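**Student:** Prediction below, plus the sequence it came from.
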Amino acid sequence: MRKAPSDFTAFWSLALTALLFLLIAFPEHAFASSTGSGLQWETPLQKLRDSITGPVAYAVSLMGIVVTGAILVFGGEINEFVRRVIMLVLVVSLMVFATDLLSTLFSAGAVI
């Protein structure tokens, strides 16, 4: 003889059936699909990349190269920590400058 289903089992069977119906009826909500560009942190990272590779970054890196070079040449006696910080600023400025310089020189394709 079969045992009658309890109210608890009947409730969860009905809830699961309703959930399955909703998933089938509205798949865009189930899969969270959208026409967006992707993950939520891509837009701020894109803005950051644009700001450190634009014309402002080019000018700041050029000034950084000139200022750190002048400090290293005319600075007199500098302790080791300050010298390393100046070298770090110089290297970062050179990296940003090189990125902008290379994209300026070699960004155009073949002209027909």
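**Tutor:** That came through fine. Numbers count the residues shown, from 1 in each chain.
**Student:** C-alpha only now, for contacts and for neighbours.
**Tutor:** OK.
**Student:** So which residues of the chain form helices?
**Tutor:** Taking DSSP state H as the criterion, the chain carries its helices at 7-25, 27-30, 42-52, 55-74, 80-106.
**Student:** Take this one as well and set it beside the first:
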Amino acid sequence: MRKMFFGAAALAAVVVLFTPGLAWAAQAGAGLAWEGPLQTLTRSIQGPVAFAISLLGVVVCGAMLVFGGEINEFVRRAIMLVLVVAMIAFAANILTGLFNYGALVPVAGGLP
């Protein structure tokens, strides 16, 4: 039993020592054409304009749900969809402000 454990530990040590380059290569990305626009989109979600729009969206959607009276189910679901999108953008901005680390994209100079 001990031989098996030491053999597995030795194999794990060899794998860890000789394959760290693969982990770094995985972070580099493939450089595909659609990665640039997606990174631009995620950076723009964390900006001050997105923060103001998401805060306004949360207030307006909340008011519509509370004071909307009788609205049909489709409109209620559409309001909730807008509310969820606004909350996601709002949370991304709050995390960036509190921890200097974005929910979607790491901020320059943030945590490693």
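**Tutor:** Yep, it's here. Note that the structure is a prediction, hence the values are computed from the model and not measured.
**Student:** quick one on the thing from earlier: will you turn the helices of structure 1 into a markdown table that also has mean neighbour count?
**Tutor:** Below are the helices of structure 1 laid out as a markdown table (neighbours: other Cα atoms under 10 Å):
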| stretch | mean neighbour count |
| --- | --- |
| helix 7-25 | 11 |
| helix 27-30 | 11 |
| helix 42-52 | 11 |
| helix 55-74 | 15 |
| helix 80-106 | 14 |
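**Student:** Spell out for me which residue occupies the centre of structure 1.
**Tutor:** Closest residue to the average C-alpha location of structure 1: Leu45 at 2.8 Å, with Cα atoms, centre = their mean.
**Student:** Relative to His29 of structure 1, how far out is that one?
**Tutor:** Distance, Leu45 of structure 1 to His29 of structure 1, by Cα to Cα, to the nearest Å: 27 Å.
**Student:** Just tell me what Ala63 of structure 2 corresponds to in structure 1.
**Tutor:** With TM-score structural alignment as the criterion, Ala63 of structure 2 lines up with Ala70 in structure 1.
**Student:** gap between its match and Met87 of structure 1?
**Tutor:** In this view, Ala70 of structure 1 and Met87 of structure 1 are 12 Å apart by Cα to Cα.
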